[in-house]
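Asks: Below is the sequence, then the predicted model.
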Amino acid sequence: MQKIVVLTGAGISAESGLKTFRDSGGLWEGHDVTQVATPEAWARDRTLVLEFYNQRRKQALEVKPNPGHLALAELESKFEVSIVTQNIDALHEKAGSSKVLHLHGEISKVRSTEDPNLVYELDGWELKEGDKCDKGSQLRPHIVWFGEAVPMMEPAIQEVMSADIFIVAGTSLVVYPAASLIDFVRSEAPKFIVDPKIPEVTVGNNFYLYEEPASTGLPKIKDQLIQEYL
């Protein structure tokens, strides 16, 4: 069974109705990204950061997977599929994908500010000041903030290197280190790119470009892969 590795970004979540910083010019209700999604922001105004993620978490619970998410889940019946996502929502899991690696964390989880290994599934959408881990420290969103290391990058690289087929959906390939993952794909592996604006890095052999949203492009790619490889 051939292995498909998929890299997804904010574009596929935006099609389900989730707001992104990129869509809003890097702002959230007038706040710059550095005011709500950095360690410095957490130290400066914990209440604001908690409210920002509470609202994002509340919204994430309300949205549903779109045809792009569903197409990737359906591929599991014919291929081994591994998804590496820059998104912090659970839309891939809701669609039925069983192997999802979250590069930037998960909005539904929280972790200890003292021990990053203490991670908890949050019941509901609200994380409050005073909610503490088992060691007594304040809980924070289980998110990789701007300026923090990306601990799942190495596992993601290993997944990408093992790909027989590589798909990129809903990402501009400009946010690093995630954007560098395409450099680890074997040269002979076909690479399918779907985005309304095709990234400039997609030049060379074995590239198949779909200049459209993930919700329409991924179902087409699914059909093409089933037709060509099975």
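Replies: Nice, I can see it.

Asks: Please count neighbours and contacts with C-alpha atoms only from this point.
Replies: Noted.

Asks: pretty sure residue 182 is in a strand, no?
Replies: No. Read with DSSP: H, G, I helix; E, B strand; the rest coil, residue 182 is helix and lies in no strand.

Asks: ok, it - contacts?
Replies: residue 160 (Cα atoms under 8 Å, 6 or more residues apart in numbering).

Asks: Also residue 151?
Replies: residue 103.

Asks: Correct me if wrong, but it is in a strand.
Replies: No. Assigned with three-state DSSP, residue 151 falls outside any strand and is coil.

Asks: State the distance from it to residue 224.
Replies: 34 Å (Cα to Cα, to the nearest Å).

Asks: next one: residue 125
Replies: In terms of Cα to Cα, residue 125 sits 39 Å off from residue 224.

Asks: try this one next to it:
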Amino acid sequence: MTPQRAPHLVVLTGAGISAESGIQTFRADDGLWADHRVEEVATPEAWRRDPARVLAFYNARRDQVRRARPNAAHKALAALERQGFRVSIVTQNIDDLHERAGSRQVLHLHGEILKARSTVDRRMHYPLPRGGIELGDICDKGSQLRPDVVWFGEEVPHFGEACEIVGGADLVLVVGTSLAVMPAASLLQHAPLGAPCVLVDPEVEALAPPGVARLSQPAGKGVPALVRHWRREGRLWVPETLLG
């Protein structure tokens, strides 16, 4: 299968796929978000008001991400890429589980928690292979470092690139996200006419937009099932036997 002719799968992933690896979402009733309001730790206003609290919260999230491991869904997508399919992942998640599973084309819409960035120049990024960010940690321009994440109320810098990726899809797979948060919610509108879309989620009946095929399974079960079909057939298609 040559790269030029390889089927192009574009995967849109959200918190649901990472939750199966033990990473809590901000909508969960337990975990790190339980004792924090979004407005207190995930907005530019919170950062200006109490940067120490914001840094402590994201340091704890960073530790959680480092302890997590890729699950069967992450691994299946990486295996499909290794077989020769073009697999582009556009994720709303800030963890590195796709990369650790072996996926090479991953675009993080909302940033990456294992990186820090300058508060005065968002182009200046610093990897965080260990530890966290503390008050007094500065960039090369002398400004305090902050988490490299997109907070509520901030623009999504890679959204245009994400639209271009979706525009080149042969099939769009949506996993673990309702695509309810803008601007990510509009990504499906950029898919080519006729390109099928499949949503994998246990709550698929309540989440799937019109015209989207539905697979009512958790990511760790549904994604590997689809990938097995695609690897066996050498093409992207929607197997009716799997869809309810």
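Replies: Thanks, I have it. If you're wondering where the values come from, they're calculated on a predicted model, not measured in any experiment.

Asks: before we move on, the earlier item: which one of residue 125 and residue 224 of structure 1 has more residues nearby?
Replies: residue 125 (18 against 12; other Cα atoms under 10 Å).

Asks: Would you confirm that the more buried one contacts residue 52?
Replies: No. In this structure, residue 125 of structure 1 is not within contact of residue 52 by Cα atoms under 8 Å, at 11.3 Å.

Asks: before we move on, which element is the residue lying farthest from the centre of structure 1 in?
Replies: What lies farthest from the middle of structure 1 is residue 136; by Cα atoms, centre = their mean that is 30.0 Å. Per DSSP states H and E, residue 136 of structure 1 falls between elements, in no helix or strand.

Asks: Check the one 5 residues further on too.
Replies: Using DSSP H and E, residue 141 of structure 1 sits in strand 139-143.

Asks: Could you tell me where the next helix or strand after that strand falls in structure 2?
Replies: Using DSSP H and E, the helix or strand that follows strand 139-143 of structure 1 in sequence is helix 153-161. The alignment of helix 153-161 of structure 1 onto structure 2 (TM-score structural alignment) covers residues 159-167.

Asks: So which bits of that stretch are buried?
Replies: With burial defined by 16 or more other Cα atoms under 10 Å, the residues of stretch 159-167 of structure 2 counted as buried are 159, 162-163, 165-167.

Asks: ditto for stretch 188-196 of structure 1
Replies: 189-196.

Asks: if we can go back for a sec, so the strand holding residue 141 of structure 1 aligns onto which residues of structure 2?
Replies: Under the criterion TM-score structural alignment, strand 139-143 of structure 1 matches residues 145-149.

Asks: can you give me the offset of that stretch from its chain's centre?
Replies: 17 Å (Cα atoms, centre = their mean, to the nearest Å).

Asks: how much does it stray from structure 1?
Replies: Superposed on structure 1, stretch 145-149 of structure 2 shows a mean distance to its aligned partners of 0.3 Å (mean Cα distance after the TM-score superposition for structure 1).

Asks: Give me the nearest residue to the residue nearest the centre of structure 2, chain neighbours excluded.
Replies: Compute the mean C-alpha point of structure 2, and by Cα atoms, centre = their mean the closest residue is residue 91, 2.3 Å away. Of all residues not flanking residue 91 of structure 2 in the chain, residue 13 sits nearest, at 4.7 Å (Cα to Cα, 6 or more residues apart in numbering).

Asks: Let me see the ranges of the helices in structure 2.
Replies: Per DSSP state H, structure 2 carries helices over the ranges 15-19, 38-41, 44-49, 51-67, 72-83, 97-101, 159-167, 204-207, 219-233.

Asks: how about the fifth one: buried residues?
Replies: For helix 72-83 of structure 2, the neighbour count (16+ other Cα under 10 Å) marks 72-81 as buried.

Asks: matching residues in structure 1 for the top strand by length along structure 2?
Replies: The longest strand of structure 2 (DSSP state E) is strand 111-118. Per the alignment by TM-score structural alignment, strand 111-118 of structure 2 matches residues 105-112 in structure 1.

Asks: same thing with stretch 61-76 of structure 2?
Replies: Against structure 1, stretch 61-76 of structure 2 falls on residues 56-71 (TM-score structural alignment).
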